[in-house]
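Q: next comes the sequence, and after it the predicted model I'd like to discuss.
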Amino acid sequence: MKRHPDVPDFIYDYVNLASPHLGTEVVEASDEFFAPKERLIEDAPAVFVPDRYDAHGKWMDGWETRRRRTTGNDWCLIKMGVSGIVKGVDIDTSHFTGNFPPAASLEGLFSESTPGPEARWRPLVRTTALAGDVHHYISVADLDVVNWLKLQIYPDGGIARLRVHGIPKREWSAEERESEIELSALKNGGRIIAYNDAHYGNVSALLSEGRGRNMGDGWETRRRREPGNDWIIIALGAPGTIHRIEVDTAYFKGNYPDKCSLQAAYIEQGTHQSLVTQAMFWDELLPPQKLKADSVHTFGGKLVADLGPITHLRLNIFPDGGVSRLRLFGKLA
């Protein structure tokens, strides 16, 4: 995964907490006349279809309110699927050129119930000027855990996508500490660190819940035309010992990998590039295993090496192809 010099590290280093794959929902909006609020957090990049119109006017891939003729401003309320600490946001106005808001802000709070008018919101991104058809990358310094977000636009207009990158945070109960946990899951803090290729699909879906919905709901590499194999590096949500592994090739039928293997290690610190280099030499957690089309493969027992607690792993696929879901189950260290 090559990092673009104009894209901040938080985009690559942290989970998008606003992703529907984590259960995040846009629950309320002041207005959504031209384009529904749900599109605001879709995982796929926004697209533009020149000749597409609907009953309300030009079809736009995002959230768009009507032209405001009164005082005030528009807003939407977002319920995060997983609580977390926000590290940075991307307010994306792609394809909104004459209809983007001049400014926006983002607030957050932690609440067990839907916030009401008396809610005490904290600023995550203070009112910031916006431009049309660009990504606005903004770092966030707030260290408090939030599970609700409020995006405000001033006064009206359209936002294509909102990405909220950060660290999922959860408290492990005493019962959970004694139980088997899916340590790789996005909802438990698992995240993608690096990969050599992700030409198709949605790479973050690899660690999400449920089976894939289609062939685009997973990690898929291009057809390899040179020696070697494809790989992806994942950080677990918490250090733990692994007992059971699931590799799901749902919907991958003519393009599933022939084999897969896993390497793993306990890493306390290191740069992105150092992890990529070290991963080539990590111990084998799962030796090469044959895969089948559109199937859930479960590996356990003596097949899974006893490496003790680990924090990171590398999934190797031979030589290329698509994997819908990867799940690693074990106990917290």
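A: Perfect, thanks for sending it.
Q: all contacts plus neighbour counts: C-alpha atoms, from now on.
A: Fine.
Q: tell me the helices and strands packed up against the lengthiest helix in the chain.
A: What stands out as the longest helix in the chain, according to DSSP state H, is helix 272-279. Packing partners of helix 272-279 (3 or more C-alpha pairs under 8 Å, 6 or more residues apart in numbering; DSSP states H and E): strand 191-195.
Q: the strand it packs on: how far from the chain's middle?
A: 11 Å (C-alpha atoms, centre = their mean, to the nearest Å).
Q: next up, a structure to set beside the first:
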Amino acid sequence: MTATPRFTGDANPYGGGDPYADYRTADFPFTQYANLADRRLGAGVVAANDEFFAQRENLLVPERAEFDPEHFGHKGKVMDGWETRRRRGVSAEHPWPAEDDHDWALVRLGAPGVVRGVVVDTAHFRGNYPQAVSVEGTCVAGSPSPAELLADDVKWTTLVPRTPIGGHAANGFEVGVEQRFTHLRVNQHPDGGIARLRVYGEVVPDPAWLAALGTLDVVALENGGRVEDASNLFYSPATNTIQPGRSRKMDDGWETRRRRDQGNDWIRYRLVARSEIRALEIDTAYLKGNSAGWASVSVKDGEDGEWREVLPRTRCQPDTNHRFVLPEPVVGT
């Protein structure tokens, strides 16, 4: 596990203007994977030991954190993130927190999987971020309660060891643990505020659940499908096309920059497993003046297989869900 790159120390106090002007971030290679802690997949922050200043649920808000320098409440500055109170020592002789003192939040992943990277985002927490963070994971079947997750018989595996981080920064950590996880425990040492949490990885669904479903969407992210590559990601990620449910606005879909040649844009998917494909669905919801004019679909069976067109180039309508029943089932991966 490594942090690439490392940000440490305070950011400067907010001095007016764009609050993101001095925000520290980087391009982390693991962000190519799906966000397993996406609310659209059903992720949630199920418990925290303290949320005095700001609520734990803010960690998984999909939009970036906002900052209003004039927004104060009865408990102090209102921050867009999860923020705990300042820890104190046990006596006047020891007024500082103990070495092991920390705050924690339990996160249920929206889709279980292998974690490839974590981003602990401290946007706008310039002097009130935690000195260090650590992240642990566990795999518990069913829908455990917070008390069950914290039971002594639950084994937690370290994904990110206790590591110093920086304020007002995207603190990224690569994870190299080849295990399936359903829940994470995010620890901040000793206290402070975290704006957002992102958990990138590969979905590993419960095979018993897929077997019980029988016929299912074999490219859906929540079932273990994934995007391997795409020709263009200018406006939005191609993974949006396999998120649960229908789009609610234009940027929930996949939009490319305008082409000025005679080529076409494309997405290459990896299915859940070798599957028998019987029908296709292509949805242009909320894409009206910029929807695809035509679409075609080809399928390949295995790495050495040949691409076979199963849906020839077909006209698409704006803001429309298109459904196609194939003349005969096609096997592909």
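A: Structure's in. What do you need? Note that the coordinates shown come from a computational prediction; the quantities given were computed from them, not determined experimentally.
Q: one step back: right, and the helix or strand after the longest helix of the first structure?
A: Using DSSP states H and E, the helix or strand that follows helix 272-279 of the first structure towards the C-terminus is strand 283-290.
Q: what range in the second structure does the helix or strand that that next one is followed by sit on?
A: Downstream of strand 283-290 of the first structure, the first helix or strand assigned by DSSP H and E is strand 296-300. Mapped onto the second structure using TM-score structural alignment, strand 296-300 of the first structure spans residues 321-325.
Q: so who does the counterpart of residue 189 of the first structure in the second structure touch?
A: Per TM-score structural alignment, the equivalent position to residue 189 of the first structure in the second structure is residue 224. Residues in contact with residue 224 of the second structure (C-alpha atoms under 8 Å, 6 or more residues apart in numbering) are 202-205, 218, 271-272.
Q: roughly how far apart are residue 224 of the second structure and residue 73 of the second structure?
A: Residue 224 of the second structure is 43 Å from residue 73 of the second structure, where distance means C-alpha to C-alpha, to the nearest Å.
Q: thinking again about what came up before, distance of the match of residue 189 of the first structure from residue 203 of the second structure?
A: Taking C-alpha to C-alpha, one finds residue 224 of the second structure at 5 Å from residue 203 of the second structure.
Q: which residues of the stretch 151-300 of the second structure fall in helices?
A: 207-213 (DSSP state H, counting those that start in this stretch).
Q: mind listing the strands for it?
A: Along the stretch 151-300 of the second structure, counting by DSSP state E, counting those that start in this stretch, strands occupy 157-164, 170-174, 181-189, 193-194, 196-203, 226-230, 267-270, 275-283, 294-299.
Q: want to throw those strands into JSON lines with mean neighbour count and distance to residue 48 of the second structure?
A: JSON lines is the format used below for the strands of the stretch 151-300 of the second structure (neighbours: other C-alpha atoms under 10 Å; distance: least, C-alpha to C-alpha, whole Å):
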{"stretch": "strand 157-164", "mean neighbour count": "18", "distance to residue 48 of the second structure": "18"}
{"stretch": "strand 170-174", "mean neighbour count": "25", "distance to residue 48 of the second structure": "21"}
{"stretch": "strand 181-189", "mean neighbour count": "24", "distance to residue 48 of the second structure": "9"}
{"stretch": "strand 193-194", "mean neighbour count": "30", "distance to residue 48 of the second structure": "13"}
{"stretch": "strand 196-203", "mean neighbour count": "23", "distance to residue 48 of the second structure": "14"}
{"stretch": "strand 226-230", "mean neighbour count": "18", "distance to residue 48 of the second structure": "31"}
{"stretch": "strand 267-270", "mean neighbour count": "17", "distance to residue 48 of the second structure": "36"}
{"stretch": "strand 275-283", "mean neighbour count": "16", "distance to residue 48 of the second structure": "38"}
{"stretch": "strand 294-299", "mean neighbour count": "15", "distance to residue 48 of the second structure": "46"}
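Q: okay if I get those strands as CSV plus distance to residue 305 of the second structure?
A: CSV is the format used below for these (distance: least, C-alpha to C-alpha, whole Å):
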stretch, distance to residue 305 of the second structure
strand 157-164, 37
strand 170-174, 33
strand 181-189, 33
strand 193-194, 47
strand 196-203, 24
strand 226-230, 17
strand 267-270, 14
strand 275-283, 14
strand 294-299, 9
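Q: and residue 78 of the second structure, which of these is closest to it?
A: Counting by C-alpha to C-alpha, residue 78 of the second structure lies closest to strand 193-194 out of the strands of the stretch 151-300 of the second structure; the figure is 11.2 Å.
Q: what is that closest one packed up against?
A: strand 82-83.
Q: report the aligned residue range of the first structure for the helix or strand just after the strand it packs on.
A: Counting by DSSP H and E, the next helix or strand C-terminal to strand 82-83 of the second structure is strand 103-121. The aligned range for strand 103-121 of the second structure in the first structure is 74-92, by TM-score structural alignment.
Q: list the buried ones in the matching stretch?
A: Using 16 or more other C-alpha atoms under 10 Å as the test for burial, stretch 74-92 of the first structure gives 74-92.
Q: ok, now stretch 300-318 of the first structure?
A: 304-305, 309-318.
Q: show me what residue 31 of the second structure lines up with in the first structure.
A: Aligning on TM-score structural alignment places residue 31 of the second structure opposite residue 11 in the first structure.
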